[in-house]
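**Student:** sequence plus predicted model, see below.
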Amino acid sequence: MDLKKIKKIAIVGATINREKFGNIVLRDLLKKGFEVIPVTPKYDEVEGLKVIKTIENLPKDTDLLVFIVPPHIGLENTKLAIKSGFKRLWYQPGAFSEEIEKFLKDYEIEYIAGKCIMVETGGVSV
């Protein structure tokens, strides 16, 4: 996956809790210049950004979905992502499972699992 081509990133599992990775990753990617969209049914706003409640409502030009949720929620949301036409998925450490891997084998999807997007985009800036 060529991260240089990525501009708009959805954070699935965004949170207002600044000590959790759903917020740390969001802030890190914002500082690095990405357009970031928080995705969570729990809040209306995260770090001053309007929240999208479900993957199905994401703008279709979203380049990458980053999953920072437990694997059982990740599987549900992966199915929604595929159904919604998204082709690039990133699973933060702890968000991936064998079930997700088995599901993805049936689709031509670009995905990364178990690597930290903060590190892969040039180190942690938060």
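**Tutor:** All right, it came through fine.

**Student:** CA atoms for contacts and neighbours, from now on please.
**Tutor:** Will do.

**Student:** could I get the full set of helices for the protein?
**Tutor:** Counting by DSSP state H, the chain has these helices, from start to end: 21-31, 71-83, 98-104, 117-120.

**Student:** buried ones in the second one?
**Tutor:** Meaning helix 71-83. Of the residues in helix 71-83, those scored as buried under the neighbour-count criterion (16 or more other C-alpha atoms under 10 Å) are 71, 74-75, 77-78, 81-82.

**Student:** make a markdown table from those and add distance to residue 54 to it.
**Tutor:** Below are the buried residues of helix 71-83 laid out as a markdown table (distance: C-alpha to C-alpha, whole Å):
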| residue | distance to residue 54 |
| --- | --- |
| 71 | 17 |
| 74 | 12 |
| 75 | 14 |
| 77 | 8 |
| 78 | 11 |
| 81 | 10 |
| 82 | 13 |
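
**Student:** also this one, for the comparison:
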Amino acid sequence: MNPLIDNFVSSKRIAVIGMSRSGKKFGNMAAKELKTKGYEIFPIHPEAQEIEGMNCFPNLKSLSGKVDGVWISIPPRNVSSVLEEAALIGLKNIWLQQGAWSNEVQQTIDQLNLSVVSKKCILMYAPPVKSVHKFHRTIVGIFGKL
């Protein structure tokens, strides 16, 4: 497997950017599943105090030193500022969920000299991989993409 992916999924304290108060975002579902897989989840939300029973933090700076990585599932127009903040606090394990990447985001990654997993679904790699995610991972392994 990719060493960036290995490093990320072996981290157990993950900041999650992309959960909503309504509970209807992919970030909410992914955070719940990661939690069942043994990850300690730290939701980041600039306005919410709590989402789905988990205390929220306003930004990554408020977690400096408390997390091993950040998983990002927000629109690309909002990602560059998150990457800048991650670089500022020295956070090295960064995962951009499918849909969070853009050419502008890639420019920020390059400017900050970050190593980032991008355009991949975390649920296809965070062990144990089950159900449809296991099938998708097999397809990607055979064909290189879904």
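**Tutor:** Sure thing, it's come through. Please read all numbers here as calculations on a predicted model, not as lab measurements.

**Student:** TM-score them against each other, please.
**Tutor:** Aligned and superposed, the two chains score 0.89 in TM-score terms (TM-score structural alignment, normalised by the length of the first structure); 125 aligned residues with a C-alpha RMSD of 1.8 Å.

**Student:** returning to that earlier point: which among the helices of the first structure is found nearest to residue 92 of the first structure?
**Tutor:** helix 117-120 (7.1 Å; C-alpha to C-alpha).

**Student:** the closest one corresponds to what range in the second structure?
**Tutor:** Mapped onto the second structure using TM-score structural alignment, helix 117-120 of the first structure covers residues 122-125.

**Student:** swap in stretch 15-26 of the first structure?
**Tutor:** Under the criterion TM-score structural alignment, stretch 15-26 of the first structure matches residues 20-31.

**Student:** got a list of contacts for that stretch?
**Tutor:** Residues outside stretch 20-31 of the second structure that contact it (C-alpha atoms under 8 Å, 6 or more residues apart in numbering) are 16-19, 41, 45, 48, 51-52, 73, 122-123.

**Student:** apply 7 Å and report the result again.
**Tutor:** Under the contact criterion C-alpha atoms under 7 Å, 6 or more residues apart in numbering, stretch 20-31 of the second structure has outside partners 18-19, 41, 51, 73.

**Student:** stretch 108-122 of the first structure now?
**Tutor:** For stretch 108-122 of the first structure, the external contacting residues (C-alpha under 7 Å, 6+ apart) are 25, 28, 87-94, 96, 124.
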